[in-house]
Every structure is written in C-alpha cells, then in structure tokens.
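A.B. asks: Structure for this input, please:
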Amino acid sequence: MRHPEQQYLDLMQDLLENGDRRVDRTGVGTLSLLGAMARFDISTGQVPILTTKRVYWKTAVKEMLWFLTGGTNIRPLLENNVRIWSDWPLAKYRRETGEAIGQADFEQRVIDDAEFAARWGELGPVYGKQWRRWIGADGREYDQIAEVIELLRTNPTSRRILFHGWNVAELGQMALPPCHMVYQFHVADGRLSCLMFQRSADILLGVPFNFAGAVALQMMIAQQAGLQPGSFVWMGGDVHLYLNHQDQAREQLSRQPRPLPTMRLTRKAASIDDYRIEDFEVAGYEPHAAIQADVAV
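C.D. replies: Coordinates of the predicted model:
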C-alpha cells in the first residue's frame, strides 16, 4: 500500500523538476505549479503530520487555537512560545522606526509591554478576525465557525457548510492575506470530512504546518457537532518551492516515510472556544530530523 505521505513528496519532486521559475512577492523567487490535491483518511486516528522531517505539530495546533480566539495580535502567540508570525510585524517596525532591533528583543518587548504590543504586535484583520468576527455590509458581526457547527448539527447534508477568510474589503489591512482561505465540510455515515483550499502553498515550510493545523480544527469541529473524523482533503492553488529551499527539499526527498502518527482529543470541550493544547495527544510520532530553512517575508 502506498504511503499517504508520498502524495506530498511527489508534489515536491514535481516542483523541482517542472516548476515554473518566477520572481515572487518576497523577491526570493520560486518554482511554482498551479493546482494540486492530496487526500488523507483520518478516520483511524492517523493524521498527516509528516515523517520525512520533524513537524512541530504543537506549534501548528497552538496557532489554530489562536485563530479560533479571533485574535489578531502576536502577543498571546509569543506568550505560548509561538514565533511563526513575528517576521511581519518585526519587518514593519524596522521599516517605520529605522531601529535595527533583533527578533528576540522585539518579541520580548511585545511580551513585556502591552502598549508596545498594541502598537507593533498587530497583524490587522487576519484569519481569526474573519473566521469569528466578520463584519458584514449590514454592520453586523458574523461568527462563521459557530455557523458551521450549527449547520453540521441541524442540516448536515447542506452544501453550504463552509467558512473563508478572503474579505476583499480588508485584504489591504492584513499583514498577510489568508493562504489557507476556504474550509468546506461534508458529512457521510456520521463522519466529518474537510476540504481545505490553500491559494498560496509554501511546500517546504507552510504546507506541513497547514496539514497539522487543519486536521486539528477538523477534529475539534467534528467533536462539537457529535461526529467522527472522516477524510481530510487538501487542495493547493499556487503551490511553490522557494529557490533557497531546493537543497532542503532534496534532503527531504532522500528520506523514506515512516508510519504516520495518531492524534486524538483527550476530552470533550464545552465549546469550540474551550480547547487547549493539552487536549491534543499525538502518539507514535518518530520522524526524521528537522530541516531548517528561512521564511520568506
């Protein structure tokens, strides 16, 4: 039987061999392809936390839990030792103040100084704001996640069970427009499947995190709706490998996948807002070593 992770590795190989070389927003350059798909059966508890390199899945889940708060400031992330969003506000701070502050010092100031955090730790109306606090043209606030759970409970065959973050009116205010931008849900035989569309997919660094975060979200929503997990379907739009990640990609492709780990929720939370990182248990995760690479900002 073909290892599920091979879908990801084949896509990485395809990018190396056939990707369109282009200059991107960051100036780093990418090898890019349009349109990709991967499907994972998570009904047995096995989840696509990649094994050909170590994926820090707790960081991905903590980020997802932060999205669910509707928050837009990096301070709570830093307090939980999650530093994956620091690059954007740090770049803005350096650009606007001219101060050549180091990342560690900047992050510590955000943690220590609430006023500084409010001014410089803001990301604008990113993911969680749109998921939980979308402001409609009527001035009302819409909680898309709550609506998804309600529909799953009351009308599970609906084709309208989805949420997204691509709020055209607010894109210009965001530090980074949403990459994983649409989540759609499907119920069959008491199992919840999730399709996630990612318009911009950094295959080496971003996609492995997005796999882990999305299945964690799927498990939480399934539990809140009284369902079991089914399949996780990932779809990529512009799938790309940064030019300075090619050696790392070749290193990852040289490794053989190991058995995927399992993930489970250790308790049923009172609501979608009540989950904590301690509620997630991953077992049997024995990956190859981590692969270091720079984030393109």
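A.B. asks: switch to C-alpha atoms for all contacts and neighbour counts from now on
C.D. replies: Will do.
A.B. asks: need the strands for the stretch 151-297 of the chain, in chain order.
C.D. replies: Using DSSP state E, counting those that start in this stretch, the strands of the stretch 151-297 of the chain run over 162-164, 180-188, 191-202, 228-242, 262-265, 280-283.
A.B. asks: Second chain to compare with the first, below:
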Amino acid sequence: MASIASVSDSPPERHYEWQVLDLMRHIWEHGDERVDRTGVGTRSVFGAQLRFDLSDGQMPLLTTKRVYWKTATREFLWFLTGQTNIRPLCEQGVEIWTDWPLDRYRRETGDAIARADFSARIVADAAFAAQWGDLGPVYGKQWVDWPVYEPLGDGTFRRREHGVNQIADLVAGLKANPGSRRHIVEGWNVAELDAMALPPCHKTYQFHVAGGTQGKGRLNGLLYQRSCDLGLGFAFNAWSAALFIRMLAQQCDLEPGELVWMGGDVHLYLNHADLVEEQLARVPSGSPRMAILRRPASIFDYRIEDFEVTGYKPGAAISAPVAV
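C.D. replies: Predicted structure coming up:
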C-alpha cells in the first residue's frame, strides 16, 4: 500500500512573483509590437489578471529587483492630499513626476536645464513651482475633490467650492454598508483628461468585504489599469494598491484580504530589453512583510514613518529610461 505523503513531501507554494515574471516573459516573446504615444514602441498584450494574498502582512513587493517602496508610499500619501504640484514630492527627493513638467518647461522656454537643477529650483522658488510644477487635475485631485457643478438657473453652471471626496466617502461606505457593490474610487474624469499631464493609468479601484457574517471581515481590492508599463510602473502600482487596501482595512476594522490586479494594455517598452532580460534571469526569493505602526485618526493622516517593511532582500536595482 502506498504511504501517505507527509507535509514535508508536499511541493512548496509557488512564489507570488512568478506570475509577474510569467506575464513579462509572455509579453516579451509573444506581445503585439505597437507604435505608442511616446514613439518608443512597445510589445503589448490586452487583458491580464494577477492576484496577491495580503494576509499576515504580505505585500506584492517584487524581489527580482529593488523596489523603492518608500518612494511609492510617499507618492501615494501625496495623492491623498489632493495636491497636483510636484513641489512637495521634490522636497522629499521623489522625482517620479518631474519629467512631465520638465519636458513642458524645456519645450516652452527653450532652456535645456538639467533635471536636478530644475527640481532644485522647484523646491527653492515657490513662484517658479507654481508656474512650472503643476500637473493639472491628476489622480489625487480626482480622488478627493472630484468637481461638481451647480446650475445657476440661467443656463450656466458654477463649480462648487468643494467637490466629491471619494476617499472619505469610501471609508464611510465601508463602515456603514460593507456589503455594497459601490465601493469604487475613479480617476478617469473625461471632462478633465486634456488638462492632465498624464491621464490616469491606475484609473479604477473597487473594494469588496468578505466573511463579515463569520467574524471580522476581509477587505479585498481590485485595481484596473488601462495602461501598465510592466517593466517600470507595475512595481509601484501593485505596492500602492496593496498599501491602499491595508490602510483602508485598518481604518475600517477589517482584515486585509486579496489584491486583484487587472491590466488593459499591458506592455514592455522596446528600449527596455536589458531590463527585461536581466529581471527574467533572476529568481524570486523571500517573503517581505509590512506592518503599520500607528493607527491615525483618519486615512488622510498617515506618515511615511508609520510603515515598516521586514524580510525584504531584493536583487539589485535595474534602471531604465522613462518614456514621457
């Protein structure tokens, strides 16, 4: 009679990062080669889904290359302020949004200023930052101040001083009606897309509370990205979406559940061959965890010091140019 396999004989659980690498390899080997907005060109697939377990402090932090999770966290906290000027980011050494204002400044002035000098001037000169550092009504503006217009009775409309705070409404809704199917945060404001430096890529978030009738509910979150640069942007997008779920769960007395990531146009840039080949040659390892060290009074009061990551020993950073 065959013996029953012991627990130690069971195959190890597949590392969460393999699904990302599998998608990357599939795109690089089989993706449709396309001409894109930037002129660089991509290999692309349409429609992809990844799932990440967030229980026990787990986070979808890539290990095959170093991900600067503090930079991603600072960006997400900046979104929650509703600000649209890069000055607060530059003051913290976060330069991930600098290229768009810099490109506009160079085009309109003819001044071939270095990136570091431009960023330093944004920080030092408030008037210069006001003129050249604004991105238009991107992400955070839509999240916490979606514009509302009121009819004046004469066929014209006036913009209300304070718009819809989707984040505050989301927290209130999760607490009051966890079973709702309307726990959504949307960034794709069609009327204001042309005013944005970059229309939202991670455009729609939806949340779902499971298991609430059997004890403490689990908060699941789904992120839909219309466009995803899998080589560069995805690492930040996945981290931030998981961070969002963890913060909401803490504020709403729920347990973190699962992040479901969905991509529309998921692509790799043709000039990122070295990045792709280097990352695909590496093997995922470890199981990084994140702890939230403090529970602020509201979701808008978190600070970078409130987050601690342990067990993260990634491969070296892999740099690549950003297509603006």
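A.B. asks: among the strands of the stretch 151-297 of structure 1, which is nearest Asn80 of structure 1?
C.D. replies: Taking CA to CA, strand 280-283 is the member of the strands of the stretch 151-297 of structure 1 nearest to Asn80 of structure 1, at 15.4 Å.
A.B. asks: which other residues reach that closest one?
C.D. replies: With contacts defined as CA atoms under 8 Å, 6 or more residues apart in numbering, strand 280-283 of structure 1 is touched by 261-266.
A.B. asks: which of these tops the neighbour count?
C.D. replies: When neighbours are taken as other CA atoms under 10 Å, the top entry among the contacts of strand 280-283 of structure 1 is Met263 (23 neighbours).
A.B. asks: that older thread, adding distance to Ala188 of structure 1, write the contacts of strand 280-283 of structure 1 out as TSV.
C.D. replies: Shown next, in TSV, are the contacts of strand 280-283 of structure 1 (distance: CA to CA, whole Å):
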residue	distance to Ala188 of structure 1
Pro261	24
Thr262	22
Met263	21
Arg264	20
Leu265	21
Thr266	24
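A.B. asks: Name all residues that make contact with His186 of structure 1.
C.D. replies: Per CA under 8 Å, 6+ apart, neighbours of His186 of structure 1: 156-157, 159, 161, 192-194.
A.B. asks: rewinding a little: and the contacts of strand 280-283 of structure 1, which is closest to Cys179 of structure 1?
C.D. replies: Using CA to CA, those come closest to Cys179 of structure 1 at Met263, 24.2 Å.
A.B. asks: Surely that closest one and Pro48 touch.
C.D. replies: No: taking contacts as CA atoms under 8 Å, Met263 of structure 1 lies outside contact range of Pro48: 9.7 Å.
A.B. asks: What is the equivalent residue in structure 2 for Ala249 of structure 1?
C.D. replies: Matched by TM-score structural alignment, Ala249 of structure 1 corresponds to Val276 in structure 2.
A.B. asks: how about Ala104 of structure 1, what's its match in structure 2?
C.D. replies: Aligned partner of Ala104 of structure 1 by TM-score structural alignment: Ala116.
A.B. asks: Counting neighbours, what do you get for its match?
C.D. replies: 12.
A.B. asks: Am I right that it is in a helix?
C.D. replies: Yes: judged by DSSP: H, G, I helix; E, B strand; the rest coil, Ala116 of structure 2 forms part of a helix.
A.B. asks: mean distance, the helix or strand hosting Glu29 of structure 2 to its aligned residues in structure 1?
C.D. replies: When elements are assigned from DSSP states H and E, Glu29 of structure 2 belongs to helix 18-30. When structure 1 is overlaid, helix 18-30 of structure 2 sits 0.5 Å from its aligned residues on average, using mean CA distance after the TM-score superposition for structure 1.
A.B. asks: how about that helix, aligned to which bit of structure 1?
C.D. replies: Residues 6-18 of structure 1 are where helix 18-30 of structure 2 lands, counting by TM-score structural alignment.
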